[in-house]
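*Asks:* Need a 3D model of the sequence below.
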Amino acid sequence: RKKNIFKLSQGEYVAVEKLESTYKKSKLLDQVWVYGNSFKSSLVAVAVPGAGLQAWAASNGVAGDMDAIVQSPAAKKAVLDELQALAKGDKLKGFEVVKALHLDAKPWTIDDDLLTPTFKLKRP
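*Replies:* From the prediction side, this is the model:
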């Protein structure tokens, strides 16, 4: 789909579905959406954590419910480190590796207008 390819500020084209399939391998996350635009040189991931991140938080001293966990800098760093390790494992190019992350505690749904009726991620 045309919306799934975009250009970064340095002129590189990014096929975002390929990247999302790599990042979905994370055991810490349930949903991942990658964003980039022609005004920035790096990618941002927006992700919904899963049970894996709750288990990580419990074993690493991050207390609270999922809303508290997603606000934790340690949790964000752990997820970002895992995403970057997955990117390295799949031999992604430097501009295809996410450099920033936002964690969203609420799973995405069709009712939120974040998924299509066929459960694909919506893009702006």
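
*Asks:* contacts and neighbour counts: CA atoms only from here.
*Replies:* Noted.

*Asks:* In contact with Gly50, which residues are there?
*Replies:* Lys27, Leu28, Leu29, Asp30 (CA atoms under 8 Å, 6 or more residues apart in numbering).

*Asks:* ok, the last one touching Tyr23?
*Replies:* Think Asp30. No - at 10.0 Å, Asp30 does not count as touching Tyr23 under the criterion of CA atoms under 8 Å.

*Asks:* and the residue positioned nearest the centre of the chain, what helix or strand is that in?
*Replies:* With distances taken as CA atoms, centre = their mean, Ala45 lies nearest the centre of the chain, 3.4 Å away. Taking DSSP states H and E as the definition, Ala45 sits inside strand 43-49.

*Asks:* before we move on, what about Lys76?
*Replies:* helix 73-89.

*Asks:* returning to that earlier point: so Asp30 and Tyr23 - more neighbours on which side?
*Replies:* Between Asp30 and Tyr23, Tyr23 has the larger neighbour count (other CA atoms under 10 Å), namely 26 against 17.

*Asks:* unless I'm mixing things up, that one is touching Lys88, no?
*Replies:* No - the criterion here is CA under 8 Å, and Tyr23 misses it with Lys88 at 10.9 Å.

*Asks:* contact partners of stretch 60-72?
*Replies:* Residues outside stretch 60-72 that contact it (CA under 8 Å, 6+ apart): Pro49, Gln54, Ala57, Ala74, Ala75, Lys76, Leu103, Asp104, Ala105.

*Asks:* now the other sequence, so there's something to compare against:
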Amino acid sequence: MKIIDRKKNMFKLLQGEYVSVENLETIFSLVPSIDSIWVYGNSFESFLVAVVNPNKESLEQWAVENGVSGDFSTICENPKTNAYILGELLRIAKEKKLTGFEIVKAVHIDAVLFDMERDLLTPTFKKKRAQFLKYYQSVVNGMYKSK
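*Replies:* Model prediction:
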């Protein structure tokens, strides 16, 4: 085995596959309607989940085209929006030929950008993964229970 990423940014899923999340986050960030994404998985689950900061202009345009009304926060909470973002993640995963265990199966859309005030980012804008998990623990638990 050859490690091509930071060891602390890798984890093993239930089926024994190792996942490099920084690589996946880079790929999923190619989706035009996503500004930022945090991917999570652990050795007690067989799939990945993600928290997404959507691109406001892109998502509002999609909402107008698809009959989803309301302000930006309301659009982010809509189940149609969740299905759209999940579909876009699946599309880019297939385009980049990701394997099944690398595909995100559940997503939470957060209208509030990841920031240093909530201690989610370092001053150089790197993700503090432990803080993300602590902050979004109930959301992550809900995504795993819903699948």
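
*Asks:* Scan the contacts of stretch 60-72 of the first structure and report the most crowded one.
*Replies:* Within the contacts of stretch 60-72 of the first structure, Pro49 tops the neighbour count with 25 neighbours, counted by other CA under 10 Å.

*Asks:* Tell me the residue in the second structure aligned with that one.
*Replies:* Pro49 of the first structure maps onto Pro54 in the second structure, with residues paired by TM-score structural alignment.

*Asks:* List the contacts of that match.
*Replies:* Ser33, Ile34, Asp35, Ser36, Ile109, Asp110, Ala111.

*Asks:* Excluding residues flanking it in the chain, which one is nearest it?
*Replies:* Closest residue to Pro54 of the second structure apart from its sequence neighbours, by CA to CA, 6 or more residues apart in numbering: Ile34 at 4.3 Å.

*Asks:* so what's that neighbour up against?
*Replies:* For Ile34 of the second structure, the contacting residues are Val52, Asn53, Pro54, Asn55, by CA under 8 Å, 6+ apart.

*Asks:* how far does the strand holding Ala45 of the first structure sit from the chain's center?
*Replies:* Taking CA atoms, centre = their mean, to the nearest Å, one finds the center of strand 43-49 of the first structure at 3 Å from the center of the full chain.

*Asks:* Tell me the residues of the first structure aligned with stretch 73-87 of the second structure.
*Replies:* Counting by TM-score structural alignment, stretch 73-87 of the second structure falls onto residues 67-81 of the first structure.

*Asks:* what does stretch 25-32 of the second structure give?
*Replies:* Using TM-score structural alignment, stretch 25-32 of the second structure pairs with 20-27 in the first structure.

*Asks:* now do the same end-to-end measure for that stretch.
*Replies:* Start-to-end span of stretch 20-27 of the first structure (CA to CA, to the nearest Å) is 14 Å.

*Asks:* Contacts for it next, please.
*Replies:* By CA under 8 Å, 6+ apart, stretch 20-27 of the first structure touches 30-34, 50, 52-53, 82-83, 86-87, 90.

*Asks:* The strand holding Ala45 of the first structure vs the second structure - mean distance after superposition?
*Replies:* On superposition with the second structure, the mean distance recorded for strand 43-49 of the first structure (mean CA distance after the TM-score superposition for the first structure) is 0.5 Å.

*Asks:* Next secondary structure after that strand?
*Replies:* Sequence-wise, the next helix or strand downstream of strand 43-49 of the first structure (DSSP H and E) is helix 51-59.
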